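Engineer: kindly generate the corresponding structure for this input.
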Amino acid sequence: MNISTLQSNLDFIKSLFFHEEWKDEKCRDTILEAIEECNEKIEKAFGQSMHYLYKHESSVEAVEKVVKKFPSTLSYVDEDYECIPIQTAAGGDGYEYVPVLAKLGMKHKVGGGDARGGLLMIDPYDNREWNALQWLVTENGDLKKLNVLKELRRSGLLLKEDIREYNLLHYSCYDSIIWYLIAWDPDALIETRIGDKPLIHYTANEKYLQLAYHSLHLFLKAGFKYHPEIGGLLFVKDDSGIIVIDKICKEIGETKTMEILHDILSATRDYPILHHVFIKAPKHKDLFAEKFPWAYHLKDHNGRTLHQALLAEGPEVMKDHRMLFASLTDNQIQTKDPVTTLYPFATMAVGEHVDLDKCLYLLRRQPSVLERRSRTENNRRRNKRKIYADSHGTQI
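Structural biologist: Reported below is the predicted structural model:
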């Protein structure tokens, strides 16, 4: 029997009973049971078919029509994998249907009001307890999958906080998706935690490093791009106070670590890596100075040279760089810090760790800075008096 014949029969039955031409109630009940059974089979067929959208490639409009007629198909559980259509689509080749399934799922409250149309429902077949959103970014993809995420974002179905809450940077397998998520939430590079470890520490774990080597390179590169003022991710600490650079050097050795960083930083040679290493990881200063000699003469984001950045950190930091302190030139001693406007001698005399010996040493080297300071102060006072006199119509 084809569909047109079935439709003709249904129209005939409807007309016959509607006009009460056929009086046999038992016959009517039997026919209604058959129609109900047929309807259940039709609904089941569509429910099963929703798990194979990637095969028959029906249009989005067709999916909407089926769901409008049979909303339960959105929640039809596959007998083999015990998941619903949106989970099947997210974890397989039907990911392009995820947005429409999620939108329709929101309308029909698939998984409950907090499941976001089924996107956040846990896959019962997966012992890692991933949801459809995690499956979506985990499976290998292409620009089409990236566009799916963008559509979910535009629809309010993918939220910024999802990146951290569901560890999407960790699970993502496609570079364009990772860069897209990082650009949306750069702080996720630092704030995301896998278990009890920051993302970058977990990625540098020896157990997973061979698999995550590419991710480590990508995350470090992104760190320098989005968090340059703190030295990228190299100095992010775990709960034990261990910084990333120490972790990586321990896991893969200094040689491979330097190869990764050289590949990232030496292309442009414009990042003041030595400023950060000399201050935050002085035990690695020789290693970095040898690998990145071009960074010695760069200025940081505050406009400070390397020696100015170290002096600004105070006497305690300078203890780790005695040679650099001893090699200060007369010109460097006579140059003010671009941020604090203090001469080097003054930076040794302020803050929590005052070092008067270093302060006096610098003054003996260049006592003229006091004369300059005095002249500057006198000029400032003279200008201030002149402004006051001009505003009040008096003479100095």
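Engineer: contacts, neighbours, all on C-alpha from now
Structural biologist: Noted.
Engineer: so residue 110 is in which element?
Structural biologist: If you go by DSSP states H and E, residue 110 is not part of any helix or strand.
Engineer: how about the contacts made by it?
Structural biologist: Residues in contact with residue 110, defined by Cα atoms under 8 Å, 6 or more residues apart in numbering, are 74, 75, 116, 117, 118.
Engineer: pick the one among those closest to residue 267.
Structural biologist: residue 116 (43.2 Å; Cα to Cα).
Engineer: who's in contact with the nearest residue to the closest one once chain neighbours are set aside?
Structural biologist: Take residue 116 and drop its neighbours on the chain: the residue closest to it by Cα to Cα, 6 or more residues apart in numbering is residue 106, 5.8 Å away. Residues near residue 106 by Cα under 8 Å, 6+ apart: 113, 116, 117, 118.
Engineer: pull the number of nearby residues for the second one.
Structural biologist: This means residue 116. 21 (other Cα atoms under 10 Å).
Engineer: you'd agree it is up against residue 157?
Structural biologist: Yes - shown here, residue 116 and residue 157 form a contact pair, counting by Cα atoms under 8 Å, at 6.6 Å.
Engineer: between the two, what contacts are shared?
Structural biologist: Listed as contacting both residue 116 and residue 157 by Cα under 8 Å, 6+ apart are residue 102.
Engineer: which element is the residue most central in space within the chain on?
Structural biologist: In the chain, the residue lying closest to the centroid (Cα atoms, centre = their mean) is residue 182, at 3.5 Å. Taking DSSP H and E as the criterion, residue 182 maps to helix 175-184.
Engineer: now residue 152
Structural biologist: With DSSP H and E as criterion, residue 152 is part of helix 143-154.
Engineer: the following helix or strand past that helix: how far from the chain's middle?
Structural biologist: Elements were assigned by DSSP H and E; along the chain past helix 143-154, the next helix or strand is helix 160-165. On the basis of Cα atoms, centre = their mean, to the nearest Å, helix 160-165 sits 8 Å off its chain's mean C-alpha point.
Engineer: could you also give me the structure for this next sequence, so I can compare it with the first?
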Amino acid sequence: MELISVVLENKKKVPKQTRNKIDKLVEKFLQDLEDDIHEMLCCNNDDPDDYCGLDSSRDTVAEVETAIRLFPDVLSRNSQRNFYDNDDPVERVVYYLHPIQCLSSNLLRISLMTCSFIPVLARLAIEFGTFERHLRGGLLNQNFKWVTVLEDLVYGMGGGSQEHKKLADNTCLELMKELKESGLLVKEDILRYELLRKSFVQDYSHFAKFRFLVEWDLAALMQPNHHKHVILHFAATSIQAFRVVFEAGIRYFPKKKGISILFSKDEDDDTPFQDACNNHGREKVVKIIEDTLTYYHSDTPLNIADTLLSAAVDDDIHLDCVYFLLRRQPDVLQKMLSAKAETAKATATADGDEDNNSKVIRKRKRKS
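Structural biologist: Alright, predicted model coming up:
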């Protein structure tokens, strides 16, 4: 390094040919270094013998930030990728990704090595104005499958053993928390990009991301999409996901919505309860529902009467909800009628007392 410094300091003192050579070497050095940094950010080769990318167990966020600040243009440079369709392995599709997309685009172990650097790339891209403002530093850039980097994180990394999947899920959860703290993940994203549904798409029993998002936006648990699907419709494909999502509904909406959401109709009039029974059998589904209701009933009594009335008049709730509640608590109608009669009697008594009081007052006025 001392020798290089001496050469550069004495550049004007050497012959013209040497000066020109120094200029070319410096230019080549800078270009090669920029290319190498770009390749490092974009490498997602899953061959360990041919991997030349970032490694979170070796590289630090500060080191990556320093490299990018030297060559900020690498954030906007595309990297070419080839995609082969499973149905036609010969047909090749060429697509291009930015570095921030490459850090999350591989669904195997490489993503765990690189995805932790996503926040720093997004932050620097915003600082340098690399992308349009609404793209949030590239987090909302879409790949060839119209999936954003943010959605990639919520989907999870997939692949490998159950232990690997859980590790990937926890890693993504920590990144989501970091993005939330920095304002790069906002509450409105949960509904806009259907993040609740995407948080449990992987077929394994770990729902940390789902719980994190639900606690942030409880309303998203009950909000239907443009096809009138609620989250429980999607969860019906997995018995474990169905259990977790239904438990969340009962936990946060125990009075009425938590039960009625089981029978929320989509645009084809199908309900989560019907879908779950078709996929897993009625007996197994009913057991999950009963176990959940029994568990949460000890903390918050379920309002069966109000739920029954709501289901009976709501066109978006299937009548199966009414039948389900009546079978579960056959005397609910009798109790409702008794309560109504008691209310009417109390009202009549109150009206009688009021009339008697009025008579007494009128007598006193006449005497006066």
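Engineer: in the helix holding residue 182 of structure 1, what's buried?
Structural biologist: Neighbour counts over helix 175-184 of structure 1 (16 or more other Cα atoms under 10 Å) mark 175, 177, 178, 179, 181, 182 as buried.
Engineer: specify, as a residue range, where it falls in structure 2.
Structural biologist: Mapped onto structure 2 using TM-score structural alignment, helix 175-184 of structure 1 spans residues 207-216.
Engineer: ok now that stretch, how far from the chain's centre?
Structural biologist: Relative to the centre of its chain, stretch 207-216 of structure 2 is centred 8 Å away, using Cα atoms, centre = their mean.
Engineer: hey, where'd the helices end up in the stretch 1-150 of structure 2?
Structural biologist: For the stretch 1-150 of structure 2, the helices defined by DSSP state H, counting those that start in this stretch cover 2-9, 16-42, 61-70, 99-105, 109-114, 118-128, 149-155.
Engineer: and residue 180 of structure 2, which of these is closest to it?
Structural biologist: The nearest among the helices of the stretch 1-150 of structure 2, by Cα to Cα, is helix 118-128 at 10.4 Å.
Engineer: the closest one against structure 1, how far on average?
Structural biologist: Helix 118-128 of structure 2, aligned to structure 1 and superposed, deviates on average by 1.5 Å (mean Cα distance after the TM-score superposition for structure 1).
Engineer: and the angle for that helix with helix 16-42?
Structural biologist: For helix 118-128 of structure 2 against helix 16-42, the angle by axes from the mean of the first three to the mean of the last three Cα atoms, to 10 degrees is 130 degrees.
Engineer: give me the stretch of structure 1 that helix 118-128 of structure 2 matches.
Structural biologist: By TM-score structural alignment, helix 118-128 of structure 2 lines up with residues 98-108 in structure 1.
Engineer: show me where structure 1 has strands.
Structural biologist: 193-194, 197-198 (DSSP state E).
Engineer: got a list of contacts for the first one?
Structural biologist: The reference is to strand 193-194 of structure 1. With contact meaning Cα under 8 Å, 6+ apart, strand 193-194 of structure 1 is reached by 164, 167, 199, 202.
Engineer: circling back to that earlier point, contacting residues for the residue nearest to the centre of structure 1?
Structural biologist: By Cα under 8 Å, 6+ apart, residue 182 of structure 1 lies in contact with 169, 188, 189, 222.
Engineer: dump the residue contacts of the nearest residue in space to the second one that is not next to it in sequence.
Structural biologist: For residue 188 of structure 1, ignoring the flanking residues on the chain, the nearest one in space by Cα to Cα, 6+ apart is residue 164 at 5.9 Å. If a contact means Cα under 8 Å, 6+ apart, then residue 164 of structure 1 has 188, 191, 192, 193 as its contacts.
Engineer: map residue 164 of structure 1 onto structure 2.
Structural biologist: If you follow residue 164 of structure 1 across to structure 2 using TM-score structural alignment, you land on residue 191.
Engineer: cool, and residue 196 of structure 1?
Structural biologist: Checking TM-score structural alignment: residue 196 of structure 1 goes with residue 227.
Engineer: how about residue 34 of structure 1?
Structural biologist: With TM-score structural alignment as the criterion, residue 34 of structure 1 lines up with residue 25 in structure 2.
Engineer: burial count for its match?
Structural biologist: Neighbour count for residue 25 of structure 2, taken as other Cα under 10 Å: 12.
Engineer: separation between it and residue 233 of structure 2?
Structural biologist: 62 Å (Cα to Cα, to the nearest Å).
Engineer: could you do residue 321 of structure 2 as well?
Structural biologist: Distance from residue 321 of structure 2 to residue 233 of structure 2, by Cα to Cα: 15 Å.
Engineer: and those two? which has more neighbours close in?
Structural biologist: residue 233 (26 against 23).
Engineer: so how far is residue 262 of structure 2 from the more buried one?
Structural biologist: Distance of residue 233 of structure 2 to residue 262 of structure 2, given as Cα to Cα: 9 Å.
Engineer: which residues are common contacts for these two?
Structural biologist: 271, 272.
Engineer: picking that back up, the helix holding residue 152 of structure 1 vs structure 2, mean deviation?
Structural biologist: Helix 143-154 of structure 1 versus its aligned partner: 2.0 Å mean (mean Cα distance after the TM-score superposition for structure 1).
Engineer: show me what that helix is packed up against.
Structural biologist: The helices and strands touching helix 143-154 of structure 1, judged by 3 or more Cα pairs under 8 Å, 6 or more residues apart in numbering; DSSP states H and E, are helix 98-107, helix 175-184.
Engineer: hmm, who's touching it?
Structural biologist: 95, 96, 98, 99, 158, 159, 176, 177.
Engineer: from those, which is closest to residue 214 of structure 1?
Structural biologist: residue 176 (13.3 Å).
Engineer: I'd say residue 221 of structure 1 and residue 262 touch.
Structural biologist: No - if you go by Cα under 8 Å, residue 221 of structure 1 and residue 262 don't touch, sitting 10.7 Å apart.
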